[in-house]
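Asks: whatever this is, show me its structure:
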Amino acid sequence: MIIDEQTVDKVAHLARLELRADEKAEMIKDMNKILGFMDKLNEVDTTGVEPLVYMISENNPLREDVVKQVITTEGALLNAPDHDSSHFLVQKVIK
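Replies: This next block holds a predicted model:
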């Protein structure tokens, strides 16, 4: 498959891109390079090779969920610009 200006225009439209004429020429060249590389990859013999789903076969080590209080309410309110004894006070944003 060869990428032409109409194909680049269609892809640019789908991607909501506006390309100048010089950018289109560069895009045509770059997309043709990508497709050439893909053709090279298609030449590789992959018979007997299992599809790769995960990069590693190890399980993700999980840890026990532990609930703990890291910061106190007073500590959280220390740098608040406006607060009462236990809450942040913010301006009303919904009428």
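
Asks: when you work out contacts or count neighbours from here on, use the C-alpha atoms and nothing else.
Replies: Will do.

Asks: any idea how far the nearest residue to Glu18 once chain neighbours are set aside is from Leu35?
Replies: Closest residue to Glu18 apart from its sequence neighbours, by Cα to Cα, 6 or more residues apart in numbering: Ala12 at 6.6 Å. Ala12 is 17 Å from Leu35, where distance means Cα to Cα, to the nearest Å.

Asks: what does Thr47 give?
Replies: 22 Å.

Asks: mind listing the strands for this protein?
Replies: With DSSP state E applied, the chain shows no strands anywhere along its length.

Asks: here's the other one to compare against:
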Amino acid sequence: MSLDKATVASIATLARLRVPDDRLEPMVGDLNAILGFVEQLNQVNTDGVEPLANVTGHALPQREDAVTDGGYPERVTLNAPDPAGDFYAVPKVVE
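Replies: Coordinates of the predicted model:
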């Protein structure tokens, strides 16, 4: 399938895009290249390949839920202007 300038202008109108006339010709080339690539993809033999409907059917690897960092609150609160024990003290923002 090959597109011409009038077809690209019509597609732009349907997509509610304002494309100046001087940009239509380069867009014709770009869209024809995209359609050519899609035609190449259609030629790929996919016999025996099950379609992927969604990605949630696959299990993700699990890792152990363990603390790997932390345990030094004195270093964390070292720069706190007004520490409250092992925590940062912040001004009240909700009344």
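
Asks: residue in structure 2 matching the residue nearest to Glu18 of structure 1?
Replies: In structure 2, the residue matched to Ala12 of structure 1 (TM-score structural alignment) is Ala12.

Asks: wait, its match touches Arg23, no?
Replies: No - taking contacts as Cα atoms under 8 Å, Ala12 of structure 2 lies outside contact range of Arg23: 11.2 Å.

Asks: look at those two and report which has more neighbours.
Replies: Ala12 (14 against 10; other Cα atoms under 10 Å).

Asks: pick out the residue nearest the middle of structure 2.
Replies: Taking Cα atoms, centre = their mean, the centroid of structure 2 lies closest to Val55, which sits 15.2 Å from it.

Asks: residues touching that one, list them.
Replies: If you count contacts by Cα atoms under 8 Å, 6 or more residues apart in numbering, Val55 of structure 2 has none.

Asks: alignment lookup: it to structure 1.
Replies: By TM-score structural alignment, Val55 of structure 2 lines up with Met55.

Asks: could you measure from the residue nearest to Glu18 of structure 1 over to Glu5 of structure 1?
Replies: According to Cα to Cα, Ala12 of structure 1 stands 10 Å off from Glu5 of structure 1.

Asks: Thr47 of structure 1 now?
Replies: Taken as Cα to Cα, the span from Thr47 of structure 1 to Glu5 of structure 1 is 36 Å.
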